[in-house]
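K.L.:
below is the structure, and that's it, no one-letter string:
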């Protein structure tokens, strides 16, 4: 079978070697006589997978000892509710930066549960730029300062972080988690759905500073309480076994391939190849995002007409390049180039973009 070049925004590309490893062990996991998906989550086989995943995230990402790593079902969208439920009780407030579709969704859930101060809203510029982080000031006494590190739909990414003083930053990193080193000392919590860079959908990774756990709502129900998950090593209930297993394989590959710095270098090279093609096209391709905050994960661009964009996407599909249609809310084109996408696939896309321009010019 010829595998397509996968530019979907999520669920997204997985390494062929990982898919083949999963296939090999799907029915009989490591000679145990059972699939891991039907084995008790209390079994030695799953316990090894679970703890290995937690330990690899800590090692590869450089997570400090005073942070807990949690696996929680429901993806990042459930975190939009869990965060305010834990940290906005008792009349507390939080700060928000609105930088695109996903930060707005998190905001829309938060305002139903507590007071929200909007520190920045990029609506007037169609969410195509970000402010200087040094210009952002947290509200004294706020419980947290929410950011979305990379907007998947808009193709915009924070390159640096504000100094929020005693107000902890909580950051949705769903679409760029483990794509670059981050300064953990800046954050109280980061969270991400796995289905962009770390595996299939179905699990969220939460990395939370231990002192944040002391601030959780004491009256919250069990599954929504971060303290419960931290105390039980994310085994309070049956965890999302399959995505955690796939994630463990991806993490092993990340380590074998040189770790986080190698990933960052490859991601920057991949995005540079496409942005250079856009910038050198003489406006045949156009990126709406300010150059200083262009995403290394999701490259958005437009052509002169929707008809031309449809033709571009259709012709790309004939060449087994899928997922290049922009989100329905913004249109245009989008190439999602997450960690697992080979640079050879990006080079094939760039060659096609040049050929298409030559043919249509």
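P.N.:
Cool, the structure landed. If you're wondering where the values come from, they're calculated on a predicted model, not measured in any experiment.

K.L.:
when you work out contacts or count neighbours from here on, use the C-alpha atoms and nothing else.
P.N.:
OK.

K.L.:
longest helix of this protein?
P.N.:
Looking across the chain with DSSP state H, the single longest helix is helix 259-279.

K.L.:
so the closest residue to residue 193 other than its chain neighbours, which state does it fall into?
P.N.:
Once flanking residues are discounted, residue 193 sits nearest to residue 204: 4.3 Å by CA to CA, 6 or more residues apart in numbering. Under DSSP: H, G, I helix; E, B strand; the rest coil, the three-state class of residue 204 is strand.

K.L.:
now do the contacts for residue 204.
P.N.:
By CA atoms under 8 Å, 6 or more residues apart in numbering, the contact list for residue 204 reads 71-76, 191-194.

K.L.:
tell me where the stretch 51-200 of the chain has strands.
P.N.:
Taking DSSP state E, counting those that start in this stretch to define them, one finds strands in the stretch 51-200 of the chain at 67-73, 93-98, 115-121, 145-148, 150-151, 156-157, 169-172, 187-193.

K.L.:
what is the burial count for the closest residue to residue 201 other than its chain neighbours?
P.N.:
Of all residues not flanking residue 201 in the chain, residue 195 sits nearest, at 4.5 Å (CA to CA, 6+ apart). The local packing of residue 195 (other CA atoms under 10 Å) involves 24 other residues.

K.L.:
surely residue 195 touches residue 8?
P.N.:
No: the pair residue 195 / residue 8 is not scored as a contact, 10.8 Å apart, by CA atoms under 8 Å.

K.L.:
can I get the contacts of residue 204 in a markdown table with neighbour count and distance to residue 351?
P.N.:
Below are these laid out as a markdown table (neighbours: other CA atoms under 10 Å; distance: CA to CA, whole Å):
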| residue | neighbour count | distance to residue 351 |
| --- | --- | --- |
| 71 | 27 | 40 |
| 72 | 26 | 41 |
| 73 | 21 | 40 |
| 74 | 14 | 39 |
| 75 | 20 | 35 |
| 76 | 25 | 35 |
| 191 | 24 | 36 |
| 192 | 26 | 32 |
| 193 | 31 | 32 |
| 194 | 28 | 30 |
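
K.L.:
putting a second one here so we can go through both:
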């Protein structure tokens, strides 16, 4: 079977080596005589898998001892509610930086819980850039400052994170976690749906500073960080298959040379495609401003709607998957998460160049 060149935005590509290992262990995990999907989540075999995933993530991201790693359900979208429910106290305000649709959705849910404020935004310019950290009008007494580190729909990414002092910095890193080295100690909470860089859909990683985990009997148990922390994320039946695959992806990341090596490859992948855009004389136009470009989601348009339709038709016929832009803005998008091979990005870049040359030659003949 020939593997698709998968540029889907999420659920996204998984490393081939991970899928092959899962296939080999499919019927007999840890010599149990069972598939991982059949294991009790209270069994020693699954507990080993569960704890290995948590420990490997701590190692890869160099997570300090005063942080907890929780493996939860509900996607990053549930965190839009859980975060304010747990740490937005009465009399406090939560500050939000708007850089795209997901930060808008996070703000919408927080408003239902307590007082919020937008302290910086690039909405007026169709989210083509990340606001400068010096332009953030943060309240020094805020409950937290929320950002979305990478914006999948618009193709923008934070290159510098705001220094927030005593205010916890909360980041939705669903689409760029583990893609580059970060200083976890600068954040109060990092959360991420797994289905882009960490594994399959169905599991959400929450990295939270322990002092932000407080007992509050008024919060429903399934939405309470304290409950999940006390139970090692095993308060209820977890998505065991997703956690197992998360564990395998983290092992794969270590085998690649860790986060620093992965970041180097990601930079090469992004450069291959952006170089085609930048040298196309305007045939391909990137949505994001240069200084805010994402290394995870390359968004671009073509000169006309007709050219775009033709490009998307031909690129699909050539074996590339998932190049359509998000339905809300259209255009094209190449999502080049950790598991997308460099060779696939180079092949896409070559296709883009070939398509431009053929299209322009045809246009010249027509006129």
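P.N.:
Everything's here; your move. These numbers come from a predicted model, not from an experiment.

K.L.:
need the TM-score between these chains.
P.N.:
Here the TM-score for the pair of chains, by TM-score structural alignment, normalised by the length of the first structure, is 0.97; 360 aligned residues with a CA RMSD of 1.1 Å.

K.L.:
re the thing from before, quick one, which of the strands of the stretch 51-200 of the first structure is nearest to residue 14 of the first structure?
P.N.:
strand 187-193 (14.5 Å; CA to CA).

K.L.:
tell me what angle the closest one forms with strand 67-73.
P.N.:
30 degrees (axes from the mean of the first three to the mean of the last three CA atoms, to 10 degrees).

K.L.:
average distance between strand 187-193 of the first structure and the second structure?
P.N.:
In the superposition with the second structure, the average deviation recorded for strand 187-193 of the first structure is 0.4 Å (mean CA distance after the TM-score superposition for the first structure).

K.L.:
distance of the residue nearest to residue 201 of the first structure relative to residue 176 of the first structure?
P.N.:
Relative to residue 176 of the first structure, residue 195 of the first structure is positioned 11 Å away (CA to CA, to the nearest Å).

K.L.:
trace residue 209 of the second structure over to the first structure, please.
P.N.:
Under the alignment by TM-score structural alignment, residue 209 of the second structure pairs with residue 209 in the first structure.

K.L.:
how about the contacts made by the spatially closest residue to its match that is not a sequence neighbour?
P.N.:
Spatial nearest neighbour of residue 209 of the first structure, chain neighbours left out: residue 67 (4.2 Å); criterion: CA to CA, 6+ apart. Going by CA under 8 Å, 6+ apart, residue 67 of the first structure touches 207-210.

K.L.:
again, only using 10 Å
P.N.:
If a contact means CA atoms under 10 Å, 6 or more residues apart in numbering, then residue 67 of the first structure has 58, 184, 188-189, 206-213, 230 as its contacts.

K.L.:
ok, of these, which come out buried?
P.N.:
Buried members of the contacts of residue 67 of the first structure, scored by 16 or more other CA atoms under 10 Å, are 58, 184, 188-189, 206-210, 212-213, 230.

K.L.:
quick one on the thing from earlier: TSV please, covering the contacts of residue 204 of the first structure and showing distance to residue 316 of the first structure.
P.N.:
As requested, these are arranged in TSV below (distance: CA to CA, whole Å):
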residue	distance to residue 316 of the first structure
71	37
72	37
73	35
74	33
75	31
76	31
191	33
192	30
193	28
194	27
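
K.L.:
hmm, back to that, for the longest helix of the first structure, give me the average deviation versus the second structure.
P.N.:
Comparison of helix 259-279 of the first structure with the second structure after fitting gives an average deviation of 0.5 Å (mean CA distance after the TM-score superposition for the first structure).

K.L.:
beyond that helix, next helix or strand please.
P.N.:
Counting by DSSP states H and E, the next helix or strand C-terminal to helix 259-279 of the first structure is strand 298-301.

K.L.:
how distant is the helix or strand that that next one is followed by from the center of its chain?
P.N.:
Going down the chain from strand 298-301 of the first structure, the next helix or strand is helix 306-318, by DSSP H and E. The chain centre lies 27 Å from the centre of helix 306-318 of the first structure; the measure is CA atoms, centre = their mean, to the nearest Å.

K.L.:
list the buried residues for helix 306-318 of the first structure?
P.N.:
So helix 306-318 of the first structure, judged by 16+ other CA under 10 Å, has buried residues 309-310, 312-314, 316.

K.L.:
for the following helix or strand past that helix, packing partners?
P.N.:
Using DSSP H and E, the helix or strand that follows helix 306-318 of the first structure towards the C-terminus is strand 321-322. Packing contacts for strand 321-322 of the first structure, counted by 3 or more CA pairs under 10 Å, 6 or more residues apart in numbering; DSSP states H and E, involve strand 5-6, helix 306-318, helix 343-360.

K.L.:
how about 8 Å then?
P.N.:
Other elements packing on strand 321-322 of the first structure under the criterion 3 or more CA pairs under 8 Å, 6 or more residues apart in numbering; DSSP states H and E are strand 5-6.

K.L.:
distance to residue 253 of the first structure for the strands of the stretch 51-200 of the first structure - can I get that in JSON lines?
P.N.:
Shown next, in JSON lines, are the strands of the stretch 51-200 of the first structure (distance: least, CA to CA, whole Å):
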{"stretch": "strand 67-73", "distance to residue 253 of the first structure": "20"}
{"stretch": "strand 93-98", "distance to residue 253 of the first structure": "34"}
{"stretch": "strand 115-121", "distance to residue 253 of the first structure": "38"}
{"stretch": "strand 145-148", "distance to residue 253 of the first structure": "27"}
{"stretch": "strand 150-151", "distance to residue 253 of the first structure": "24"}
{"stretch": "strand 156-157", "distance to residue 253 of the first structure": "25"}
{"stretch": "strand 169-172", "distance to residue 253 of the first structure": "24"}
{"stretch": "strand 187-193", "distance to residue 253 of the first structure": "19"}
